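> Predicted coordinates and the sequence they were generated for:
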Amino acid sequence: MAESNPLPLVLLTEQFAKLPGIGMKSAQRIAYHVMEMNADEAKALADAVMNVHKTVHLCKYCQNYTDRHVCPICDDNRRDHSLVCVVQSPQDITAIERTNEYKGVYHVLHGLISPLNGISPDDLKIKELLARINAGGIDEIIMATNPTVDGDATAYYISKLLKPLGVKVTRLAFGLPIGGQLEYADEITLYKALENRNEI
């Protein structure tokens, strides 16, 4: 932004530019939009951001975001708790749930193993997954990480950890494009990928 802009507006723009998919021009437009809000609207936006940080945390079982002790999916007795779908991010759960076909539960890794980006297995929620399996009652793990180099490496790494535990480990049968993102896949493609998953 030009130096003629007030410093608080410049700082706000820089914060918006840190969001994924938001470039400097979009960030500047959002910052100006915020400036055009009335005080009540601006406060509501700020309160919503702060409220998320105060009330939303990780589910003690699946590591998905929730404002409860246990998320609604883990708390649902109609779900098959012996079947766990392992995903990279909470957005992937939303994508799979749109199919209305998957009846198991989930585990969110919150990332993928990526040595180039300095992300090791210890940075992910793998220990929590192992604890769930060791507690018993899980028959199958579906690795639903994205079909990328990091996604495949993460799926392979976790499958090697789980094989000795006597749990069946499968991988989505991707009719998804290589390098694609689960959250952008359509429902039919995701359903077919779930239906035709393969053991790894």
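Right, received. Where do you want to start?

> all contacts plus neighbour counts: C-alpha atoms, from now on.
Fine.

> longest helix in this protein, by residue count?
Counting by DSSP state H, the longest helix found in the chain is helix 39-55.

> And the next helix or strand past that one?
The helix or strand immediately downstream of helix 39-55 is strand 57-58, counting by DSSP states H and E.

> all strands in the chain, in order from the N-terminus.
Remark: strands assigned in the chain by DSSP state E are 57-58, 65-66, 80-87, 104-108, 140-143, 168-171, 198-199.

> coming back round to it: against which helices or strands is the longest helix of the chain packed?
Helices and strands in packing contact with helix 39-55 are not found; criterion 3 or more C-alpha pairs under 8 Å, 6 or more residues apart in numbering; DSSP states H and E.

> Structure two is appended below for comparative analysis:
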Amino acid sequence: MVNITSIIKEFEGILGAILGSSTTLIITQLLKRMGKLNLFIKNWDVWTQQNDDFGGTSMIKATSCNEAYYYITFNMEIYNGSDIPKIMRDVNIAFYKDKKELFKIVPCDIDNDKIIGGGFRDSQKVNVLNIEPKKCTTKDFGFSIDDINMLDSLKEVNNIYFIHTNESIKVKKLLIRKQVI
């Protein structure tokens, strides 16, 4: 026992330096992970189709929930307050009546639309969003509602949420609006 204590006393400075360095590394890594994603909805526009004078259709702003088709666009600012990249996966827009989920939709990432032959847009559904550290990113999303069951439920909607899963596999939910229109 005397030998161990004398050895520890001899190497006291070295052991203190090793413990101090490792503690600093661990705390630094924990502090880098601190911070969260802050989400801000900027615009929410609801469009519907109207027949024009030439036999085609044009998009106009919707004024009621009695249409047969809606195209909804919204703009979101995302700020990552941590020092590491954050991930958003399994992105959904969920429509609720009180606490009951009526339906949910995966939005399309309008920022990555591909224009094909004469103006047709090929929209890709959001898969994964990587948000850079200490940066504010603006994203444009859009989705259509034309399913008869969803259209019938729109009149009952009183909460709309933006839902995603973070890098820690925790589901996050942000209230976007109280009503569709």
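Okay, I see it. Note that the coordinates shown come from a computational prediction; the quantities given were computed from them, not determined experimentally.

> Any idea what the TM-score is?
Once the chains are overlaid, their TM-score stands at 0.21 when taken by TM-score structural alignment, normalised by the length of the second structure; 79 aligned residues with a C-alpha RMSD of 6.3 Å.

> if I read this right, residue 108 of the first structure contacts residue 91, doesn't it?
No: contact status for residue 108 of the first structure versus residue 91: not in contact, 9.6 Å apart, counting by C-alpha atoms under 8 Å.

> And those two? Which one has more around it.
Shown here are residue 108 of the first structure and residue 91; by other C-alpha atoms under 10 Å, residue 108 has more neighbours (27 against 16).

> any idea how far the more buried one lies from residue 92 of the first structure?
9 Å (C-alpha to C-alpha, to the nearest Å).

> Same question for residue 29 of the first structure.
In this structure, residue 29 of the first structure and residue 92 of the first structure are 29 Å apart, going by C-alpha to C-alpha.

> Name the residues of the helix or strand hosting residue 102 of the second structure that come out as buried.
Element membership for residue 102 of the second structure (DSSP H and E) is strand 100-105. Across strand 100-105 of the second structure, burial judged by 16 or more other C-alpha atoms under 10 Å covers 102, 103, 104, 105.

> follow-up on the earlier one: residue 126 of the first structure: which of the strands of the first structure is closest?
Residue 126 of the first structure sits nearest to strand 104-108 of all the strands of the first structure, at 9.0 Å, using C-alpha to C-alpha.

> Just want the angle from the closest one to strand 80-87.
40 degrees (axes from the mean of the first three to the mean of the last three C-alpha atoms, to 10 degrees).

> From the contact counts, what lies against strand 104-108 of the first structure?
On a contact count with 3+ C-alpha pairs under 8 Å, 6+ apart, strand 104-108 of the first structure meets strand 80-87.

> Packing partners of the strand it packs on?
Contact analysis of strand 80-87 of the first structure by 3+ C-alpha pairs under 8 Å, 6+ apart lists strand 104-108, strand 140-143 as its packing neighbours.

> Select, out of the ones you listed, the one closest to residue 189 of the first structure.
strand 140-143 (16.1 Å).

> show me what contacts residue 76 of the second structure?
By C-alpha atoms under 8 Å, 6 or more residues apart in numbering, residue 76 of the second structure lies in contact with 39, 40, 41, 42, 43, 138, 139, 140, 141.

> All the strands of the second structure, in order from the start?
According to DSSP E, the second structure carries its strands in the segments 37-51, 57-61, 70-80, 86-97, 100-105, 108-109, 114-116, 120-122, 128-131, 135-145, 159-165, 171-177.

> Among the contacts of residue 76 of the second structure, name the buried ones.
Using 16+ other C-alpha under 10 Å as the burial test, the contacts of residue 76 of the second structure include 39, 41, 140, 141 as buried.
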